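*Asks:* below are the sequence and a predicted model for it; my questions follow.
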Amino acid sequence: MSTPGGPMQPSHGPYLPTTAGLGGMPTKGLDVPITSVFLVLFVLGAVTHMTILQINLRRGHKFIMSGLLFGFCMARIMTCTMRLVWSTYLTNISVAIAAQIFVAAGVLILFIVNLIFTQRIIRATHPHLGWAKTFSWAFKIYYACIIGLLIALITCTVDSFYTLNKSSRRADRDVQLLGSTFFAVAAFLPIPLVLGSIIIPKKTRVEKFGSGRFRTKIYVLLFSSFILSLGAFFRAGTAYVPRPRNDPAWYDSKACFYLFNFTIEIIVVALYAVIRVDKRFHVPDKSHGPGDYSRTAPAQEAGEQEPEMEKRSSLADRVLSEEQVFDDDEETQVGSPAERQTDVEVGLTKPEPTQ
C-alpha cells in the first residue's frame, strides 16, 4: 500500500501518497470496463455459492465454507464498486483508501478456507497428529493472528494517510510489510503441510471423507494454494520495493493488478463451485477425534430412509460432476446414488455399465 507524505501536500489529512500503488490511479477508459466485468463475475460467484449453501442447509448438509466463499465474493463486489467510484472521483482520497483496504483484506477469506481444508487433509492422513490439541490450537492461534494483523494493517494504512510524521510513517510501513509477508506465508502454508502429510509415513489408513477421490482433493487444494500464494507473494514483493508515484515500475501496471488479484481469485471461486468442494471436503457434524470423518450419519446407521427433499436433484447438483470432468471411475463420482440416478434420467450423465 502507498505511503503518504512528500511535498505539495494538503494542509490537513488525508494526504496524497508519494509512492506508486499496484494498478495506479483508475481511469474510466480502461479500469471501468475491466472492473465491471469482474464485478459481474463476482456477483455470479456470490449467487452460486449462496445457492449451494442454501440447498445444502435444507438437506441438513452443513458446509460453512460455502458461506465464507459467498462472503469473499461480497467483499470483492465491494472492492470493485469502490474502484469504480474511485475512477469517477480521482481526487477523493478517502475512496482511494477504502479501495486499497478492500483489495488487501478480502482475499484473506480464501486463505482461511484453504487452511481449513488443509487441516481436514492432515486429520484424514495423520489423525493422531491432526486431532492433537496442540495441533488444533496452533491453527486457532494462526487464525487469530491473521485477524489481528488484518486489524493492525487497516489501522496503520488509514493512519499513514493522515500523518506526515516520519516516525509514524516508518512504523506504519513496518506493520504493512509484516502484514503482507505474513499473509503471503498464510497463502503458501497449505502446500508444505499437505505435501508433508503425504510424505510422512502413516500409522493408519487414510480416513477418507466427503465425495470423490482423495487425491483429487489434494490436487485441487495444491493448485488453489499455489496460485493464491503467487498473488500474495507478488503483492508482498512489490511492497518492499516502492517506486515514486510519477515513475512507477512494470509491476505497478494495471495488467499486474488485475492478473495477480482479481483473475487469480475468480479462478479459485469458479473452481470451488465447479469441483463441488461442498461435497468433496464435507465432514460429518460434531467430528472431534480419529474415526469421526469416516463414520456414517445416524440416520443411515439406523437404516432410515432419506427424506424426499434430500433425494431431489437440484441445479447445484448438476454443475459438472467430476465423472464428467475426469473419468467414469466410481470413486470419482460426486453426490449420492439417488442424485447420480437422477442425472442419468435427465441425460446429464451416462448410465453406469453393468458388470
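*Replies:* Everything's here; your move.

*Asks:* please count neighbours and contacts with C-alpha atoms only from this point.
*Replies:* Fine.

*Asks:* is it true that Val269 touches Gly45?
*Replies:* Yes - look at Val269 against Gly45 with C-alpha atoms under 8 Å: they come within range, at 6.5 Å.

*Asks:* so for those two, which residues contact both of them?
*Replies:* In terms of C-alpha atoms under 8 Å, 6 or more residues apart in numbering, Val269 and Gly45 are not both contacted by any residue.

*Asks:* residues contacting the residue nearest to Ala20 when sequence neighbours are not counted?
*Replies:* Excluding the flanking residues, the one nearest Ala20 by C-alpha to C-alpha, 6 or more residues apart in numbering is Arg245, at 4.0 Å. Arg245 makes contacts with 17-21, as judged by C-alpha under 8 Å, 6+ apart.

*Asks:* next one for the comparison:
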Amino acid sequence: MTITLQAREASHGPPYVSYSVASIGGHATIHQDIPVCAVLLLVYIVGAIGNMSIYRLNRRKGHKFLMSWAMFGFCMSRVGTFVLRIASATRPGNVRLAIAALIFSNTGVLVIYIVVLLLALRVFRATHPALGWNRSLGKALPIAYGLLLGAILLVIAFTILSFYTLNPTLRTVALWVQRAAILYLLIFNIMSLVLLLLSSLLPRAPDNENFGTGSMDSKLIILGIAVFFSNFIAAFRTGTSWAAARPASNPAWYDSKAAFYVILFGFEIIINYMFLFTRFDKRFWVPNGSNKPGDYSQFGLDDSTASKTPEEDKASVQDAV
C-alpha cells in the first residue's frame, strides 16, 4: 500500500501529499471550510483592531504594555492563517498553499504561549518576590525562550521536509523531530501552570505586592482561565501529533473539522477577547525596568513611565513587556 501511494505521489512530483491519511481538520473545502473561515477571519480582524487601538491609546499616554502589540500580531497571524486556508479551499490542487496554511496554523499560537507565561511570571513575582526574582529562575527563562524558538523552527523545517521527500527514513525522522518539538511546546506551557499553582497554593510572602489595577485574586482568575485554555491547546496538539495516523476513511474524533476549529482556534479567541474585555493592559501592567522585589508596587498605573531613568528602563528585559 505504501509503495502504491508513493508511486502515485511521485508521479505528480514534489510537494507530495497523501489524501489517504486523515489529518486534523482535513483538507479545506469550499462548502465546509470557507463559511467558517470567513467568520473566524472577521473575529480575528476585530481582535486585531481592538488590541492595536488599546496599544496606541496607551502609548499616547506613556503607558508601555507591549503585550497588547503582541496580541495584535497574533491576531494578524491568524488572519493570514484563514486567508491561506480559504485560498487553499478554492485551489485544492495547490499543495504549497496548504503547506503555508498548516505552518501558520502551527506557529501563530506561540504568541499566546509566551504572553501567558509572562503574565504567570508577573503574578508569581508579586505573590512570592523572593522566589520569583530568584537568579536561577531569571537565567532559566531566556533558555526556555531560546528552546521555544528552536522548537518552532524545527517544526517549520521538518514539516516542509515531510512534504518534499518520499524517503521513508527522512519522513520518519521528520515525524519524530516534529513530535519532540511539539512536546516541548507543551512543557513550555506547563511552566505557566506551575507558576500559577505556586502563586495560588503557597502562602503569600509577607512582602507580597500587587500591580496594575484590580485585586490579585481577579488576576489569578483571569490567568487561570488563560492557562487552562493555552495548556488544553498545547496538550491537544501534542496528543494528536503522537497519535497513530488514521485512514481518511475512518478518521478519529480529533481529526474532525469541529475539533480543529473549536479547540485550536475557538479557545484562542476566548483568551484574546478575555484579555481585551478585562483590560489586561491595565490589570497586568508593571513599571518599566522592574527587576527586583518591591519594584512592582513602587509606581502606580497613573505614574509616568518617564519617572525612571533610561538605565532603569532597560534594566529588565524580562519585564519590559
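*Replies:* Great, that's in hand. Note that the structure is predicted; figures quoted are calculated from it, not measured.

*Asks:* re earlier: please point out which of the contacts of Arg245 of structure 1 structure 2 shares.
*Replies:* By both residues aligned by TM-score structural alignment, their matches' C-alpha atoms under 8 Å, the contacts of Arg245 of structure 1 still in contact after alignment to structure 2 are 18-21.

*Asks:* now neighbour count, distance to Gly6 of structure 1 and secondary structure too, for these, in TSV please.
*Replies:* Conversion of the kept ones among the contacts of Arg245 of structure 1 to TSV gives the following (neighbours: other C-alpha atoms under 10 Å; distance: C-alpha to C-alpha, whole Å; DSSP: H, G, I helix; E, B strand; the rest coil):
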residue	neighbour count	distance to Gly6 of structure 1	secondary structure
Thr18	18	6	coil
Thr19	21	10	strand
Ala20	23	13	coil
Gly21	25	15	coil
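
*Asks:* of those, which is the nearest to Ser160 of structure 1?
*Replies:* Nearest to Ser160 of structure 1, judged by C-alpha to C-alpha, of the kept ones among the contacts of Arg245 of structure 1 is Thr18 at 11.3 Å.

*Asks:* wait, the closest one touches Gly6, no?
*Replies:* Yes - counting by C-alpha under 8 Å, Thr18 of structure 1 touches Gly6, with 6.1 Å between them.

*Asks:* map the residue nearest to Ala20 of structure 1 across to structure 2 for me.
*Replies:* Aligned by TM-score structural alignment, Arg245 of structure 1 pairs with Ala248 of structure 2.

*Asks:* what about Leu230 of structure 1, distance to Ile97 of structure 1?
*Replies:* Going from Leu230 of structure 1 to Ile97 of structure 1 by C-alpha to C-alpha, to the nearest Å gives 24 Å.

*Asks:* next one: the spatially closest residue to Tyr261 of structure 2 that is not a sequence neighbour from Ala252 of structure 2, what distance?
*Replies:* In this structure, Tyr261 of structure 2 finds its nearest non-sequential neighbour in Gly25, 7.5 Å apart by C-alpha to C-alpha, 6+ apart. Going from Gly25 of structure 2 to Ala252 of structure 2 by C-alpha to C-alpha gives 11 Å.

*Asks:* same question, Met52 of structure 2
*Replies:* From Met52 of structure 2 over to Ala252 of structure 2 the distance is 39 Å, taken as C-alpha to C-alpha.

*Asks:* likewise for Phe158 of structure 2?
*Replies:* 24 Å.

*Asks:* ok, the two, which is more surrounded?
*Replies:* Using other C-alpha atoms under 10 Å, the more surrounded residue of Phe158 of structure 2 and Ala252 is Phe158, with 20 against 16.

*Asks:* in terms of helices and strands, where is that one?
*Replies:* Using DSSP states H and E, Phe158 of structure 2 maps to helix 135-163.

*Asks:* show the subsequent helix or strand relative to that helix.
*Replies:* Next along the chain after helix 135-163 of structure 2, taking DSSP H and E as the criterion, comes helix 168-201.

*Asks:* read off where that following helix ends up in structure 1.
*Replies:* Going by TM-score structural alignment: helix 168-201 of structure 2 matches residues 166-199.

*Asks:* quick one: buried residues of the matching stretch?
*Replies:* 169, 172-173, 175-177, 179-184, 186-191, 193-194, 197 (16 or more other C-alpha atoms under 10 Å).

*Asks:* now swap in stretch 55-65 of structure 1 and tell me
*Replies:* Buried, per 16+ other C-alpha under 10 Å, within stretch 55-65 of structure 1: 55-56, 61-63, 65.

*Asks:* next one: stretch 84-103 of structure 1
*Replies:* Buried positions in stretch 84-103 of structure 1, judged by neighbour count with 16+ other C-alpha under 10 Å: 84-87, 93, 95-103.

*Asks:* same check, this time on stretch 291-307 of structure 1
*Replies:* 292-294.

*Asks:* nearest to Lys254 of structure 1, of the residues you listed?
*Replies:* Nearest to Lys254 of structure 1 among the buried residues of stretch 291-307 of structure 1, with distances taken as C-alpha to C-alpha, is Tyr293, at 44.8 Å.

*Asks:* picking up where we left off before, turn the contacts of Arg245 of structure 1 into a markdown table, including distance to Ala236 of structure 1.
*Replies:* Shown next, in a markdown table, are the contacts of Arg245 of structure 1 (distance: C-alpha to C-alpha, whole Å):
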| residue | distance to Ala236 of structure 1 |
| --- | --- |
| Pro17 | 18 |
| Thr18 | 18 |
| Thr19 | 15 |
| Ala20 | 14 |
| Gly21 | 12 |
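
*Asks:* coming back round to it: once aligned to structure 1, how far is the helix holding Phe158 of structure 2 on average?
*Replies:* Compared with structure 1 after fitting, helix 135-163 of structure 2 deviates on average by 0.8 Å (mean C-alpha distance after the TM-score superposition for structure 1).

*Asks:* check which helices and strands that helix is in contact with.
*Replies:* Packing contacts for helix 135-163 of structure 2, counted by 3 or more C-alpha pairs under 8 Å, 6 or more residues apart in numbering; DSSP states H and E, involve helix 95-107, helix 168-201.
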